[in-house]
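Enquirer: sequence first, then the predicted structure:
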Amino acid sequence: MINAVVLKVHNGHAESINSRIQRIKAQGRGFRNRERFRNAIYFHLGGLDLYPAQVRKANSTHSIR
């Protein structure tokens, strides 16, 4: 607690990631093994762009509101 006040740091980002991982775990209702759970985390939190190039080009010409 003292370090948080003195250094003005927090673990909000880590807690956010942990919360999202727990949501993936709950949605999965159990995984067969750790590798599948790890892959689900990478898939949902990896930040990959899964859209083909044609879809990205079409979406970039339209304004998003």
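Expert: Okay, I see it. Every value quoted in this text rests on a predicted model; they were computed, and no experiment measured them. Numbering: from 1, shown residues only.

Enquirer: only C-alpha atoms from now on, for both contacts and neighbour counts.
Expert: Will do.

Enquirer: for residue 8, give its distance to residue 15.
Expert: From residue 8 across to residue 15, the span is 16 Å (Cα to Cα, to the nearest Å).

Enquirer: more neighbours: the two, which one.
Expert: Legend: neighbour count by other Cα atoms under 10 Å for residue 8 and residue 15, higher for residue 15 (11 against 8).

Enquirer: one more to weigh against that first structure:
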Amino acid sequence: MIYTKLAPMKKFARTIKERLANVVSYCTHGITNAVGEGINSKIQSVKRPVGCYRNKENYKTAIFFYCGGLDLHPH
């Protein structure tokens, strides 16, 4: 039960309560899902300009090309 009349504090307390397992996991292991979210963001940016790909293989190739850091002009 939350014993404050301040709405922002109530919201903060509820958020912590809902995500307590994640907070404890971060404090215990020191890792987050930020890397996974970053990779997902890159994948979504590959899909965005085209809208869709004709088949999964072309989409997979585009993801590997974009996320793989390939140099188009090797020296």
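Expert: Yep, it's here. All values derive from a computational prediction rather than experimental measurement.

Enquirer: TM between them?
Expert: The pair, once superposed, lands on a TM-score of 0.71 when counted by TM-score structural alignment, normalised by the length of structure 1; 53 aligned residues with a Cα RMSD of 1.2 Å.

Enquirer: what helix or strand does the counterpart of residue 38 of structure 2 in structure 1 sit in?
Expert: Residue pairing (TM-score structural alignment): residue 38 of structure 2 is matched to residue 16 of structure 1. Using DSSP states H and E, residue 16 of structure 1 sits in helix 12-28.

Enquirer: residue 43 of structure 1 now?
Expert: Residue 43 of structure 1 belongs to helix 34-45, assigned by DSSP H and E.

Enquirer: which strands or helices does that helix pack on?
Expert: If contacts are counted by 3 or more Cα pairs under 8 Å, 6 or more residues apart in numbering; DSSP states H and E, helix 34-45 of structure 1 sits against helix 12-28.
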